[in-house]
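Visitor: Got a sequence here, can you model it:
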Amino acid sequence: MSTTPTGTAVAATQPLKRRIAFASYVDENYLPGFLVLLRSLALSNPRVCEDFVVLYDDLRPASVERIQALHPRIVLRRVRAEHYADFVKGDPHNYLVRKAYFILDVFGIRDYDTIITLDTDMVVPGDISELLTLREGLGAVAQFFQGRDKLNSGLLVIQREYLTDGFCERIDRIGRSGEYELDKHDQGILNALLEGDFVRIDPRYNFVKRRLSGNKPVPEDVAILHFTGRHKPWNGGEVGYEAAEEVWHRYDLSDADFHAEFFALPGEKHPELVAHLGRRALAAGAGHATAQQVAAALVDLGRYRDAIEVLGRIRIPAERARAHALLGQALMADSRHAEAEAHLLLAAASPPVTPKAMGRLAQLRWVLHDDEGARRYALAGLAADPTDRMCGILHRRTAQAPPADTADDAEAGRQLAHVAFYMDQQGNAGDKVLPDAVRRCFGPDIGPAAWHPEHVHRYVDDAALARINRRRGLVIGGGGLFIPDTSPNGHSAWQWNVTDETIRAIEVPLAVFAVGYNAFEGQTYARERFTESLRTLVGRADFFGLRNHGSVERVRALLPAGLREKVVFQPCPTTVARQIVPGWRDPSERADTVMVNCAFDRAGLRFGHDYDHFLAQMARAIRALGEEVEVRYAAHAVTDEKFVLDLRRAHGITLPVDPMYDWDTPRILAEYARTRLVMGMRGHAGMIPFGCGTPIISLISHPKLAYFLKDIDRPEWGVSVHERRLGDLLTERARDLLANQEATVADVHDRQRWLWKVTRDNLGALGRLFDTTPAVEAVIG
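Guide: Okay, the predicted model is just below:
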């Protein structure tokens, strides 16, 4: 437990995603300063794009429009002006005597975990990303003339424990008592309240202009320059501070000049910022280079049709290979295949772009069931770059001609069609295990005599529809298929590449089995297309089971009332592996090991600004546990090994790696069954070991992990990757589970029995649907 500034004990937990915002109080007089502040923030920190809360009382609509034009995530919040009327104040003729208190409204905001306040007479010439990583206390720079006991309130980094009713009451009590430096307004109240108990931040993050008296130059490392005092740069020059004001005027730009500078910046920029500013820049006549940046940002955001529109407005010369590649990618994601192929071929003519363009071309042909064409493109890409990953995958995938559907009607009638993500060699270990696990729920035969596979990412054309309709039923199942970006298509906007018309044309019984709604926090679908596809599928399905109640709730919310009750809970079959693998035997003894897994796909959505914190906290836990057990690393995907490299680079810790992406299903299950504990970030780095009877602690960076733990009523088996005390909490919980191994394993088995009961009940209904009885009674129960 930890203690808040009000003295109240709280659980030491963080939300799934740490929410960060900037905040400023803005009025008409200080609007010129705020506009410069926003421009400087974008130009000096183009990778930063968090909510910006604008506290206001008298802003005109035109002023609000100017503010919103500079930032995509402006949150307007009117201040409680009358709330401060009875605060004891100083000089009534001072302009600030009333409005200086309005920034204190920030402590009444409950929507964020960290809020960074910035005065509107500040400019940001340097990198402030370090401020976004601060996790403790109330941070501020000490006053220039008052020593280190008093803060300057121009910059505050406020953590959630200060954003409470209790802290607000303490502010109000001091304000109404007048027991503070009256001429310091809000700053005086905070200093009286904190009595020096604040986190000291380096002065370069609130570098007051008085440090530059006598026209001293602004030091190069200054990140935030603060124009304290009566004179402001937008009101005219002040003698003795010309060098400082020159920095401010550097960002006092017209829209055209601001856009030109922003899009000329090298390196990475936040896609939301690019898309927002780009819309206005393009409307004002910006050229090809800006259009390409905007389109790339829109693709990153999954807004493929918007990217197509942006690039469609300009004539792309043949030699602009990267623009053609980008347009081809967007067209492919919108299922405009012929147009996509034309642009990708133009891109492939440029040697630097050839491998990537050929990889996309190979993928496009494979999606359309043209394995020969896919192999040809993949070989061309490998000739240009033998190490290209996508070309290598497609070449291996199409190295042999796909087996023809030679089953006669009787044979086909004995098979179930299975739409799933069939993982390639060196692909995600969890996705290797899934198809087999789904099939085992329906009986012991998981081979071609009982099952006909259809890859979820391949377009369901007339021939594929005919293959499905020849079978005795269709199972769509295993994995978080409701996700917009793994293999984007314009037909459904989720992973199954199928049109609504084709779904309606499926004639055989159809079951959606243990699918997950896998969107990250902050990730969006092509909402209209996804919703229509989802409704069509639910309406056509004879059984619709989702793998956690969180997914059930999210999907039901998108459906009309008449379809909602069709969506039911069906646990992921990996969570009941002990029940469905024939001849399963629990290990007689376990290796003295703890296994760790981390994931890096969509790292920005997983970690936000906290990756270095996460890495350091994991190092702390691994060092502590490594004194008692062997800690090993379970790599579900090749990219998972980044954690091991970073851990060694940053903290000098080397972990042995088990490359599960190279293993088959029996070996993966056997290894997870014999270890004592798994601490995993991937969903199936928790669900598979749990299914093998092994205790788990989930490193939560995605809602689905929390959904699963809630379903089994063990939320304490999860810790957010944003948790401040992640290292200590992991160590404590791991030690507790290891010390009580027998009881914990028994608890896992007990939780699993409930999941198995739900599964068996559902399989009874499915047996009637497919006119067969799933062979579930032959395994342990």
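Visitor: only C-alpha atoms for contact and neighbour calcs from this point on.
Guide: Will do.
Visitor: so what secondary structure elements neighbour the host helix or strand of Leu647?
Guide: For Leu647, the host element (DSSP states H and E) is helix 642-651. If you count contacts as 3 or more C-alpha pairs under 8 Å, 6 or more residues apart in numbering; DSSP states H and E, helix 642-651 packs onto helix 611-626.
Visitor: where do the strands sit along the stretch 201-350 of the chain?
Guide: Assigned by DSSP state E, counting those that start in this stretch, the strands in the stretch 201-350 of the chain fall at 207-208, 225-226.
Visitor: right, so of those strands, which gets closest to Leu43?
Guide: strand 225-226 (14.7 Å; C-alpha to C-alpha).
Visitor: Next up, the contacts around the nearest residue to Ala297 once chain neighbours are set aside.
Guide: Nearest non-adjacent residue to Ala297, counting by C-alpha to C-alpha, 6 or more residues apart in numbering: Pro271, 4.4 Å away. Each residue near Pro271 by C-alpha atoms under 8 Å, 6 or more residues apart in numbering is listed here: Val294, Ala296, Ala297, Leu298, Asp300, Leu301.
Visitor: here's the other one to compare against:
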Amino acid sequence: MPSILAMLQISRQKDTMSVADLFLFTTDLDDTDFRTITDLVTTHGITTIRLDLDKVLSEQETLSFRKTHISISALGRFFTGSYIDSKYENILYIDGDVQVVGSIFDLANADIPNGKILGVIDRQFLKAKEHDKSGEKTREYLKKLEISHEEGYFNSGVLAATRETWINICKEAFDYFVKHSEDCMFHDQSALNAVCIGRRLPMSPKYNFTTMFVENNLLNIVKPSIIHFTGAEKPWFSKARPWRGRFMASYAELLRQFPQLEAFYSLREYFHSSGQSGLNKIDRHANRMWLLTRILTPWRVILRRRKLLSYLKTTRFFI
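Guide: Have a look, this model is predicted:
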């Protein structure tokens, strides 16, 4: 459901749609559910593609997937490229937990060099130099991936590359994940970072405005086109900071417009927690961590924002 909302937002951008087509990848849907989704989105210029992820993953006996709020379907991005016709020059991959609130034409129309991938820095950029257990853990994690500079680590929620590069990188990343899944704390993202050292071009956070940026009060400075709701507090159920329920109405409106989506809106199945009490627990934890950071380490908020501002000012973004 969140993926469909994001794609509908893109489909309304006439300039973007003049240079791009939309593909919605699904996993674990039976024939009836897949037809329901296909019938809904086809009229909006969206093509549905089924990934038989269970079959691919079941063949890997040594595979380990750390249990978090992230579904194993996140690995599906590794197999998307071969489904895209060779007539397409570039692939722009976008996670489903986003909202597209501004134009992405320049990103969709970017002339990306072969062998390179566009991505935006992630939270490790801030945590790697901090002197606490979390910082130490982050440094150990980056070391395992052989990443020596924290600004080289990127978030995998919005990525862009030529089709050929995407296919090659995803194959390398999946092979890496199979061999080193225990070290891949953030699953597909870890593997992609491990194989893309020296190949990632910096992309403006305008196109992947993760929760990290809004937590550090950069909304009005970056003016995002794609907001990415990283973390367990997803906006279709959560009223936690930093968004505090701002986007809930848009998901409710989508369900009113397409009531057939109710069948796919099962919070119990989406989260490892059970029912509303589990969802409330996620909210309470998020708000508690927000307050603790500002009460116990108020200087950290200032230093993190300062570091991000410096990065924005000094980095030459490809786009």
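Visitor: Export the strands of the stretch 201-350 of structure 1 as a markdown table, with columns for distance to Arg376 of structure 1 and mean neighbour count.
Guide: Listed next are the strands of the stretch 201-350 of structure 1 as a markdown table, based on distance: least, C-alpha to C-alpha, whole Å; neighbours: other C-alpha atoms under 10 Å:
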| stretch | distance to Arg376 of structure 1 | mean neighbour count |
| --- | --- | --- |
| strand 207-208 | 60 | 24 |
| strand 225-226 | 58 | 24 |
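Visitor: need the ones you listed in a markdown table with distance to Glu181 of structure 1, can you?
Guide: As requested, the strands of the stretch 201-350 of structure 1 are exported to a markdown table (distance: least, C-alpha to C-alpha, whole Å):
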| stretch | distance to Glu181 of structure 1 |
| --- | --- |
| strand 207-208 | 20 |
| strand 225-226 | 21 |
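Visitor: So for Gln741 of structure 1, which of those strands sits nearest?
Guide: Across the strands of the stretch 201-350 of structure 1, Gln741 of structure 1 has its closest neighbour in strand 207-208 (54.7 Å, C-alpha to C-alpha).
Visitor: What span of structure 1 is the longest strand anywhere in structure 2 aligned with?
Guide: Of all the segments assigned as strand in structure 2 under DSSP state E, the longest by residue count is strand 154-162. Residues 151-159 of structure 1 are matched to strand 154-162 of structure 2 when aligned by TM-score structural alignment.
Visitor: What's Lys234 of structure 2 aligned with over in structure 1?
Guide: Counting by TM-score structural alignment, Lys234 of structure 2 corresponds to Lys232 in structure 1.
Visitor: The residue lying closest to that match once chain neighbours are set aside and Ala561 of structure 1, how far apart?
Guide: Take Lys232 of structure 1 and drop its neighbours on the chain: the residue closest to it by C-alpha to C-alpha, 6+ apart is Asp121, 7.1 Å away. As for Asp121 of structure 1, its distance to Ala561 of structure 1 is 52 Å (criterion: C-alpha to C-alpha, to the nearest Å).
Visitor: the more surrounded of those two?
Guide: Legend: neighbour count by other C-alpha atoms under 10 Å for Asp121 of structure 1 and Ala561, higher for Asp121 (23 against 9).
Visitor: got the contact list for the alignment partner in structure 2 of the more buried one?
Guide: Using TM-score structural alignment, the equivalent of Asp121 of structure 1 in structure 2 is Asp97. Applying C-alpha under 8 Å, 6+ apart, we find Asp97 of structure 2 in contact with Pro2, Ser3, His228, Phe229, Thr230, Lys234.
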